[in-house]
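A.B. asks: coords please:
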Amino acid sequence: MSFNNNARLDSSRVSDRRGKGKGIAVGGGLGGGLLLILSLFFGSDVIDGLGLSEGSGTAAGQAQSESIDTCLNGQDANERLDCRILGTAESLDSFWEPYLADSGLTYTEPGVVLFTDQTSTGCGSATSAVGPFYCPADEQTYYDTAFFSDLVTSYGSSGGPLAQEYVVAHEFGHHIQQITGSSAGRNADPQGADSASVRTELQADCYAGLWARHAASQPAPGSDEPFLAPFTETDISDALSAASAVGDDRIQASATGQVNPESWTHGSSAQRQSWFLAGYNDGGSLETCDTFRAADLSRP
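C.D. replies: Alright, predicted model coming up:
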């Protein structure tokens, strides 16, 4: 449990395409492009070896049994993953709008799209194999909910709610970068332990931590109660577990038995955990998450 049971949810915040998708967009998020990158650098046999081929999006439990329209409150978010994604998005909105306003920036809500198997995006067609991602062309975040099972069964993350909410917060972090312009140079420097791509991803991790720091104290619109209850040590451990699970070094070691920092795009497990904690523990300003000025990415 992480949501206050009485928190009201607005289902119109999410575009629900589950069961309707057709369609690889290279995402810039937590899971975005990870499987595609593995395939490009290590061969398609790596994907098969991990059991994360494109068909994984139809895993058991993936089928949509209820409509997003039935996500009404925090209790629903505590019980259902799709409602949790919705509630997390609304919590992120309630935090980032006033937070950016204090820095003279205008927050615009990114789209939130749920899909199964395949979908069309402003960045091209996308499949479940890409994982959650943010498309800057249409300013929308995309989630095939099957990924959250893969996060546990194939990546080794814990299954706690903040592990899942961290994923959403990370993708929203890329939208914040779109607003601030901080990720403009990532495509010119797409690989390497010290690359702009890694710095971009670690900054999104830090922004996720920044939200987590304030999530339980920022009231929901029209209410004096936040969407989320205060996080416990177990919650934070769940988030750190997710951050560690998708570190480049951990994925490479699992897939090939070797670690090649020259091909990193997201950062190591330790770096991802460290930058999330930087936002969570020290996040008083956006400058806390300025990975582009950090001389040592292992030490925020």
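
A.B. asks: drop to CA atoms for contacts and neighbour counts, all remaining ones
C.D. replies: Fine.

A.B. asks: Leu114: neighbour count?
C.D. replies: 22 (other Cα atoms under 10 Å).

A.B. asks: And for Ala253?
C.D. replies: Neighbours around Ala253, by other Cα under 10 Å: 12.

A.B. asks: which residues of the stretch 1-150 of the chain fall in strands?
C.D. replies: With DSSP state E, counting those that start in this stretch as the criterion, the stretch 1-150 of the chain has strands at 15-16, 111-115, 118-121, 124-127, 133-135, 140-144.

A.B. asks: and this one, so I can compare the two:
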Amino acid sequence: MRFNPKARLDTGRVSDAGRGGGGGGGGGGSRLPIPGGMAGGGGVIGVIAIVVFVAVQLLGGGGGGGGVSGGGLSAAKFTDTGRYADCKTGEDANNSADCARVAVENSLTDFWGDTLGSDFRAEDRIVTFEGSINTGCGGATSSVGPFYCPGDETIYLDDAFFDDVLVGQLKGPEGAFVEPYVLAHEYGHHVSNLIGTLGKVTGETGPQSTGVRLELQADCFAGMWAKHATETEDSTGNVLLLDLTQDDITTALDAAKTVGDDYIQKRSGGSVDEEVWTHGSSAQRQKWFQVGYTEGTMQACDTFGASRV
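C.D. replies: Got it, this is the predicted structure:
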């Protein structure tokens, strides 16, 4: 992935709350389902159980399928640390992971604005934090992983999650395109919120459940963006991304595999029980990213209209 050095970056929707941004509590994620039966009578058990718990939230948060709940503070309640203030150009994005995050947000916003037209509104913002934060969906900690909160239409992440959990504990892929895939998935939840499919989630589990269909739709939307990412532009018409390589797409597919419900169950040392799936198997997640990437249309990503996913 390479950004256009001439592109201008808009930092208006990317903020950093720093450590304990908004004074968030630790309870947000603990009420969420854990695939693989890892919750025992005494609660979450051991390090592997924590891995499973965190990975369930990765690429999942927001409405129905996962995420925190409750009436927390909005993202506007914290003081921005200014972490992204020096992100001005695509060259900055090529040299800084922080500025690359801004560039990816700009690309996602441009793509979905063009795709949805008058039905589109940008996410409120992407917020990075460390430790804990209060959100429009309640208090959350870093252990929840990246998530979208429909209550304030904001994507939250502690970027240490990628090294500490996705790579360190789940043995997932490293590479510059892992985080863009995650952000594109979470932005996909925002799109599902805008078009109304997020509201179709009814709470059941299993490989054909509405929660799984929501997650697979977000993977498909991530693939759609990847297909068209090199066509996205800044506010003055400069292309934002010069190229995505096949290695980038392979990295995204490897990340999708790592957060499949069956993969997580196997990592926990248990058996695969598809009846408790909330996000879809590795094969399902890879399939639907590929559908979005190869077909690149909203119709192709209608997981709720598909007879089977």
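
A.B. asks: Mean neighbour count, the strands of the stretch 1-150 of the first structure: which tops it?
C.D. replies: Here the criterion is mean neighbour count by mean count of other Cα atoms under 10 Å, and of the strands of the stretch 1-150 of the first structure the winner is strand 133-135, at a mean of 27.

A.B. asks: which strands and helices sit next to it?
C.D. replies: Packing partners of strand 133-135 of the first structure (3 or more Cα pairs under 8 Å, 6 or more residues apart in numbering; DSSP states H and E): strand 140-144, helix 161-180.

A.B. asks: average offset between the first one and the second structure?
C.D. replies: If you overlay the two and look at strand 140-144 of the first structure, the average distance to its match in the second structure is 0.7 Å (mean Cα distance after the TM-score superposition for the first structure).

A.B. asks: one step back: for my notes, please list the helices and strands packed on strand 133-135 of the first structure in CSV and give distance to Asp76 of the first structure for each entry.
C.D. replies: Below are these laid out as CSV (distance: least, Cα to Cα, whole Å):
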stretch, distance to Asp76 of the first structure
strand 140-144, 18
helix 161-180, 13
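
A.B. asks: Of all the ones you listed, which one comes closest to Leu36 of the first structure?
C.D. replies: With respect to Leu36 of the first structure, and counting by Cα to Cα, the nearest of those is strand 140-144 at 15.5 Å.

A.B. asks: For that closest one, name the packing helices and strands.
C.D. replies: Strand 140-144 of the first structure packs on strand 111-115, strand 133-135, going by 3+ Cα pairs under 8 Å, 6+ apart.

A.B. asks: closest one to Thr265 of the first structure among the strands of the stretch 1-150 of the first structure?
C.D. replies: strand 133-135 (13.8 Å).

A.B. asks: that older thread, make JSON lines from the helices and strands packed on strand 140-144 of the first structure and add distance to Arg186 of the first structure to it.
C.D. replies: Shown next, in JSON lines, are those (distance: least, Cα to Cα, whole Å):
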{"stretch": "strand 111-115", "distance to Arg186 of the first structure": "22"}
{"stretch": "strand 133-135", "distance to Arg186 of the first structure": "14"}
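
A.B. asks: Quick one, which of the ones you listed gets closest to Glu66 of the first structure.
C.D. replies: strand 111-115 (12.8 Å).

A.B. asks: how close does that closest one sit to the second structure?
C.D. replies: Looks like 0.9 Å for strand 111-115 of the first structure (mean Cα distance after the TM-score superposition for the first structure).

A.B. asks: ranges for the helices of the second structure?
C.D. replies: 46-57, 90-95, 97-116, 160-161, 178-195, 210-228, 246-258, 261-267, 282-295 (DSSP state H).

A.B. asks: Quick check: buried residues in the second one?
C.D. replies: Which is helix 90-95 of the second structure. Judged by neighbour count (16 or more other Cα atoms under 10 Å), helix 90-95 of the second structure contains these buried residues: 90-94.

A.B. asks: repeat for the fifth one
C.D. replies: Buried residues in helix 178-195 of the second structure, counting neighbours by 16+ other Cα under 10 Å, are found at 178-194.

A.B. asks: Now do that helix: which elements does it pack against?
C.D. replies: Checked by 3+ Cα pairs under 8 Å, 6+ apart, helix 178-195 of the second structure has helix 97-116, strand 147-149, helix 210-228, helix 246-258 packed alongside it.

A.B. asks: hmm, back to that, save the strands of the stretch 1-150 of the first structure as a markdown table, and put in distance to Val26 of the first structure too.
C.D. replies: Compiled in a markdown table, the strands of the stretch 1-150 of the first structure are given as follows (distance: least, Cα to Cα, whole Å):
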| stretch | distance to Val26 of the first structure |
| --- | --- |
| strand 15-16 | 20 |
| strand 111-115 | 16 |
| strand 118-121 | 11 |
| strand 124-127 | 8 |
| strand 133-135 | 8 |
| strand 140-144 | 12 |
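
A.B. asks: Which of these sits closest to Val246 of the first structure?
C.D. replies: strand 133-135 (13.5 Å).

A.B. asks: Now the residue mapped onto Tyr293 of the second structure from the first structure. Nearest residue, chain neighbours left out?
C.D. replies: Mapped onto the first structure by TM-score structural alignment, Tyr293 of the second structure lines up with Tyr280. Nearest residue to Tyr280 of the first structure in three dimensions, chain neighbours excluded: Gly209, at 4.2 Å (Cα to Cα, 6 or more residues apart in numbering).

A.B. asks: check contacts around that neighbour.
C.D. replies: For Gly209 of the first structure, the contacting residues are 275-281, 283, by Cα atoms under 8 Å, 6 or more residues apart in numbering.

A.B. asks: And for the aligned residue in the first structure for Leu214 of the second structure, the neighbour number?
C.D. replies: For Leu214 of the second structure, the aligned position in the first structure is occupied by Thr200, per TM-score structural alignment. A count of nearby residues for Thr200 of the first structure, using other Cα under 10 Å, gives 28.

A.B. asks: Report the separation between Thr200 of the first structure and Gly21 of the first structure.
C.D. replies: 29 Å (Cα to Cα, to the nearest Å).

A.B. asks: Could you do Ser217 of the first structure as well?
C.D. replies: For Ser217 of the first structure relative to Gly21 of the first structure (Cα to Cα), the value is 37 Å.

A.B. asks: likewise Arg186 of the first structure?
C.D. replies: 29 Å.

A.B. asks: thinking again about what came up before, for the strands of the stretch 1-150 of the first structure, which one sits closest to Ala7 of the first structure?
C.D. replies: In terms of Cα to Cα, the element of the strands of the stretch 1-150 of the first structure nearest to Ala7 of the first structure is strand 111-115, at 19.0 Å.

A.B. asks: Give the aligned range of the closest one in the second structure.
C.D. replies: Going by TM-score structural alignment: strand 111-115 of the first structure matches residues 125-129.

A.B. asks: Alright, calling it a day.
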